[in-house]
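Visitor: sequence plus the predicted model coming up.
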Amino acid sequence: MPIPVRRTRLTTWRSLATAAVAALLAAFLAPTAAHAAPRESTPVYSYENAIRESVWVDTGLDGDSDGRRDRVAVDIVRPRELARQGRKIPVIMDASPYYSCCGRGNESQRKTYDADGHVVQMPLFYDNYFVPRGYAFVGVDLAGTNRSDGCVDVGGRSDIQSAKAVVDWLNGRAKAYTTRTGASTAKATWTNGRTGMIGKSWDGTIANGVAATGVKGLKTIVPISAISSWYDYYFAQGAPLYDSGPDWLSDYVDSPDARAKCAAVQRKLVDEAPRTGDWTSLWTERDYVKDAAKVKASVFLVHGMQDLNVRAKNFGQWWDALARNGVERKIWLSQTGHVDPFDFRRATWADTLHRWFDHELLGYDNGIDDEPMADIERHPDQWATSAVWPPRATAAATLRPGTGPRAGVGTLGLHRKSGTETFTDNPRSSETDWAAHIDESTPDKAGFVTKPLARGLRLSGSSEVTVTATPTTSTAHLSAVLVDLGPDTIRNYAVSGEGITTLTDRTCWGPSTTGDSSCYKVTQANRADVDYTVLSRGWADLGNYASDQGVPLTPGRAYTITLDLAATDHIVPAGHRLALIVAGTDKDLIDPPSTTPTLTLDLARTSAHVPFVGGADAFARATAGSTPAPSASVLDGVRGPRAALRVPGESR
């Protein structure tokens, strides 16, 4: 269920503390004396002459079992002027496994080093942009990658502890050394310990995981396209999403040293992540949602609603858990797939991120906490804002499928219906095939459709679909998708680029050096004209109907299971129809079962719980056939839409 809680206003004591910090920082960080508290950090410090250094932080673990405590490599870029003056500064940190194996960003940048081992190129624009504004940027090699000791354990204790230890070191609670094996210690006397973590995909996942430890000193995280539970990266209620497990991913990023030492960790990643999709203790360790109550950092979350890599369930369940625990938060939702906001809304992203870090790490009262909670992309480069997300008027309506004039082409409404629909799993068919043939009787899906809407209908949050199905075989996988049936122009998320096209011109975001350019290729929206839009989806193994441990099915017996559908925010316009499709294997998105079942749905015991702004009443009005209402009733406090300034992409 969506939890529409506003970004929490801080308690009185924290507001006073923030004001005090802002006053101190105004005195210490401003390049000239100021009579009023600053509202924005400015680029007054030299990037070219910045201090570039490396330390190795003791994680307290021996993941590679070599008899020595693992040390993780930490590359630092910070303003030399502030170091000379003894001024303590905050940290922006990206902990990543990708710095040497694969690269970061749309242009796959890797760390590079000079002859002394000091970082020359730090991937992405963060150091170029923020170091001149009085921040330190810290790039951490996760355990088992690049220049770090230990083993990659794909979101487990080693991954999280190797990043958390750096936050501890920045706050004086852990040891670091000037070399990987030496005894000379390094202290972080140059920082005030206030740390913000940022990153996309695995990097953002680490930010989620570290925040879920409640570590002191971590003030904010900015997870982009990030995982909140690793089980939900690999499985959907027992249905496998990929034909490989975490051992493959670990091997992909391991350093040569880790490959030589980490066979035991690799074996655990195989043995404790069975392809059956059963929940094990390995997944419990990698479930950050369960620890959301420990999160003290604010969260600025960014996700593509069409991300089919880190699927949108990951952000939806994390957001709801943060809301239940009163975490201060903000969200951007794009129409892209697995894409960084720097590559779909560049200028606005840099400005917003700048103000977010200024507020959260420098304590500047710049008003960002009073702005709308959510930015939502409605059409390519057209954005709307929502004061809270999901809006306060959002409530789940229970939609009921019914039989129609032809088999497999049914109705969707508020009233319980009887009857059955039957389909046969076809692993060669996908959700787009089903949607394209929604008005046809096809053997591989059961479709249920509303009448054309009389007014727009906004879905906001996560849905559930409860299915009662009788299989003919001992295994069966299920897919449930919600579809907006009607013409539209969307980002083409299903092709390379996942909604963006990379051009040749570049824009620059801070000063550059010979070895580290701040200039990146511009991108633009890759648009597609469509007749339908899949707006939410979910999958399950019917054998998981009773628990997170799958069992063989008894052919001819009816089973009831509830599928979790991904969070979204979508307006189905007047004149369009809303469809629910229930089918078997969703080609390329889940793996097929070991048999080819035919399933019969009991429609009286099948339903969809969908969060509409306005709830069931809004659905009833939209499907009643009356005169279309103004769009304001759909938007419910949403401004917009407005055009974005720029757009670009990233592959990982």
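Guide: Nice, I can see it.
Visitor: going forward, measure contacts and count neighbours with C-alpha atoms only.
Guide: Fine.
Visitor: and D153, that's in a strand?
Guide: No. Using DSSP: H, G, I helix; E, B strand; the rest coil, the secondary structure at D153 is coil, not a strand.
Visitor: which ones are touching it?
Guide: 159, 250, 265-266, 269 (CA atoms under 8 Å, 6 or more residues apart in numbering).
Visitor: now swap in G316 and tell me
Guide: 461-462, 566-567.
Visitor: ok, now with 10 Å
Guide: 1-2, 228, 303, 322, 461-462, 565-568 (CA atoms under 10 Å, 6 or more residues apart in numbering).
Visitor: so which bits of whichever strand or helix holds it are buried?
Guide: Per DSSP states H and E, G316 falls inside helix 313-324. Going by neighbour count (16 or more other CA atoms under 10 Å), the buried part of helix 313-324 is 313-323.
Visitor: turn those into JSON lines, columns for distance to L535.
Guide: Shown next, in JSON lines, are these (distance: CA to CA, whole Å):
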{"residue": "K313", "distance to L535": "12"}
{"residue": "N314", "distance to L535": "15"}
{"residue": "F315", "distance to L535": "15"}
{"residue": "G316", "distance to L535": "14"}
{"residue": "Q317", "distance to L535": "17"}
{"residue": "W318", "distance to L535": "19"}
{"residue": "W319", "distance to L535": "18"}
{"residue": "D320", "distance to L535": "19"}
{"residue": "A321", "distance to L535": "22"}
{"residue": "L322", "distance to L535": "23"}
{"residue": "A323", "distance to L535": "23"}
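Visitor: alright, now check it against this:
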Amino acid sequence: MGHHRTALRTTAVGAVSATLVAGGVLGLAPTAQAATSGIRFVDIRSADGTVLKANVVTPADTDGTGRHPLIVFPTSWSFPQVEYLAQARRLADSGYIVLTYNVRGFWQSGGEIEVAGPPDVADASTVVDWALAHTAADPRSIGIGGVSYGAGISLLAAAHDPRIKAVAALSGWADLTGSIYSGRTEHVQAAALLDATGTVTGRHSAETRRAFDDFYSADLSKEQDLIAWGKKRSPGTYLDQLNDNGAAVMLANTWGDTIFPPNQYADFYEKLTGPKRLAFRPGDHATAELTGLFGLPNDVWTDTVRWFDHYLRGVDNGIDREQPVRIKSRSTSGYEGYPDWKSVTATTRKVNLAGTTTIRANVNSGADGGIVFLSSILDQIARLPPVASIPLLPRRWAAVWQSQTYARTQQVRGTARLHTTVTPTEESGTLVAYLYDVGPLGLGKLVTNAPYTFHGRTPGEPFGVDLELFSTAYAVPAGHRLALVVDTVDPLYIEHNPTGARLTFSSPPNDPSYVSIPLREQ
């Protein structure tokens, strides 16, 4: 495992350069215009003495006699404090005071990386305190938002600080454990990327370093500690507090987010009781909002500004009367509106998984979820998801079931669910399920996937598996079919299959196996 982890870190470091280049460009362009944009670079001292590097952008008409709504932006993981300056200037031009700060442990800010732990949550409130004391910020109109790491911290801060009235959480998480450890399976490429970029741009705390190392080790004895560590850092843990505080919450993410998959945001959204909005678009982690950080036109940031305008400034822009759930399919260009998440997945159809199939473990069959970031970005830009030749997948290592050929285009909307019976030859194991759109020549385009790991099972004894695949929106063209493929190895995840293990999938008469797919005809 040590060699495996080193290789993953090396790969992930390659992705660091893209992050740093983006951060550098974001840093240079806005700073060059600082003289005309009301930007001040300031130090904010946290409750424990840690110095946070921040910048304040104020409206041009601030004369000390009036109050302005305040928006706080904690930075994304590994990004510098100037990340949001393009959007901050836009917001300041319309009357906001905007304070963006480098989260502790990164770049010039002091302290160590706590992964949205209690010190990070306390820092967000300290930043609000500072703004109220040193700017013309209105204490009755306070918003917070951010991308990725900044989104998670924003949700946690809103749950702990009732002064926050509006949140825009872009590409964030509600359940940290459910994001990078879904199906009890370590999402190793995602973790390695975060680890590598954090190592280059910041300083891990001892607790953070231990959490990463325990995660890589895949040591079952560490599982409960990791779950507790993640739970403390999950907005879902504090859902009741967030609902009691009544902040208006906007959540936005992408279908292909390989760091924080969309399912946990959708589940969290359904449990919010205050004003809320949920949007999903094509792309990978934080790619949907990236162009907006450069000041370019961007749907996510347009929604964010409208959200803050309505709930902090009282602008009657109609956002509260629109369908609160908005999705854009990976196959089309328009948006669809729904009254709630349940309505997205209202129509489902089952594909029966008949028969008994045995596969061997430890070998990648050729079906996999792609590469963190790269694969979903290709899907976003060129509609080129990971592909596999379904007829050529070796049945020795992959179980394959296919639907009938569809006479009309089928719209996949929401969450597919697998139900099957598995009989293992070992007490532990990992399986990965993939749903493919298969054309007439047998080439399958990946629609969605998800991993599943089990421990403590009796060899030779069957047990039921229920697995949610990652939510998506995709069009299956007329003349195509859907295929469910299950194998045991995927580079995105750590596998737990002992050498020589086998898995048998069956469909007992009293408990048939199936995959339930949210489908409707176009």
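Guide: Sure thing, it's come through. Please read these numbers as outputs of a predicted model, since none were measured by experiment.
Visitor: thinking again about what came up before, so which of the contacts of D153 of the first structure hold up in the second structure?
Guide: Retained in the second structure (both residues aligned by TM-score structural alignment, their matches' CA atoms under 8 Å) from those: 159, 265.
Visitor: and of the contacts of D153 of the first structure, the nearest to T502 of the first structure?
Guide: S250 (29.0 Å; CA to CA).
Visitor: how about the helices in the stretch 551-652 of the first structure?
Guide: Here the stretch 551-652 of the first structure has its helices, by DSSP state H, counting those that start in this stretch, at 615-622, 632-635.
Visitor: nearest to A207 of the first structure, of the ones you listed?
Guide: Closest to A207 of the first structure of the helices of the stretch 551-652 of the first structure, according to CA to CA: helix 632-635, at 32.0 Å.
Visitor: so which residue of the second structure lies furthest out from the middle?
Guide: What lies farthest from the middle of the second structure is T65; by CA atoms, centre = their mean that is 41.6 Å.
Visitor: which SSE is the residue mapped onto it from the first structure in?
Guide: Structural alignment (TM-score structural alignment) places T65 of the second structure against G86 in the first structure. Assigned by DSSP H and E, G86 of the first structure belongs to no helix or strand.
Visitor: list the residues that contact G86 of the first structure.
Guide: By CA under 10 Å, 6+ apart, the contact set of G86 of the first structure is 28, 80, 189-191.
Visitor: S141 of the second structure now?
Guide: 67-71, 96, 163-166, 308, 311-314.
Visitor: measure G337 of the second structure to Q323 of the second structure for me?
Guide: From G337 of the second structure across to Q323 of the second structure, the span is 5 Å (CA to CA, to the nearest Å).
Visitor: L85 of the second structure too?
Guide: From L85 of the second structure to Q323 of the second structure the distance is 30 Å (CA to CA).
Visitor: looking at those two, which is more packed in?
Guide: Between L85 of the second structure and Q323, L85 has the larger neighbour count (other CA atoms under 10 Å), namely 28 against 14.
Visitor: farthest pair within the contacts of G86 of the first structure?
Guide: By the measure CA to CA, F28 and T189 form the most distant pair in these, at 15.4 Å.
Visitor: so the top helix by length along the first structure aligns onto which residues of the second structure?
Guide: The helix that spans the most residues within the first structure, counting by DSSP state H, is helix 12-29. Alignment of helix 12-29 of the first structure against the second structure: no match, by TM-score structural alignment.
Visitor: so for that helix, what gets flagged as buried?
Guide: Within helix 12-29 of the first structure, the residues scored as buried using 16+ other CA under 10 Å are 18-19, 21-23, 25-29.
Visitor: what do you get for stretch 361-370 of the first structure?
Guide: Under the neighbour-count criterion of 16+ other CA under 10 Å, stretch 361-370 of the first structure has 361-365, 368-369 buried.
Visitor: what do you get for stretch 359-368 of the second structure?
Guide: 359-362, 364-368.
Visitor: measure how far that stretch is from the centre of its chain, please.
Guide: 26 Å (CA atoms, centre = their mean, to the nearest Å).
Visitor: hang on, the earlier thing: for the buried residues of helix 12-29 of the first structure, which one is nearest L599 of the first structure?
Guide: Nearest to L599 of the first structure among the buried residues of helix 12-29 of the first structure, counting by CA to CA, is T18 at 58.6 Å.
Visitor: doesn't D358 make contact with the closest one?
Guide: No. Contact criterion CA atoms under 10 Å: T18 of the first structure and D358 do not qualify, at 11.7 Å.
Visitor: ok, how many other residues are close to the closest residue to T403 of the first structure other than its chain neighbours?
Guide: Spatial nearest neighbour of T403 of the first structure, excluding adjacent residues (CA to CA, 6 or more residues apart in numbering): G410 at 4.4 Å. As a burial measure, G410 of the first structure scores 23 neighbours (other CA under 10 Å).
Visitor: counting by contacts, list what the helix or strand harbouring G410 of the first structure packs against.
Guide: For G410 of the first structure, the element it lies in under DSSP H and E is strand 409-413. Under the contact definition 3 or more CA pairs under 10 Å, 6 or more residues apart in numbering; DSSP states H and E, strand 409-413 of the first structure sits against strand 394-406, strand 445-449, strand 577-583, strand 607-613.
Visitor: quick one, helices of the stretch 151-300 of the second structure?
Guide: Going by DSSP H, counting those that start in this stretch, the stretch 151-300 of the second structure shows helices at 176-180, 188-201, 206-217, 223-232, 239-245, 263-271, 290-293, 299-313.
Visitor: cool, the stretch 51-200 of the first structure as well?
Guide: 80-84, 126-130, 157-170.
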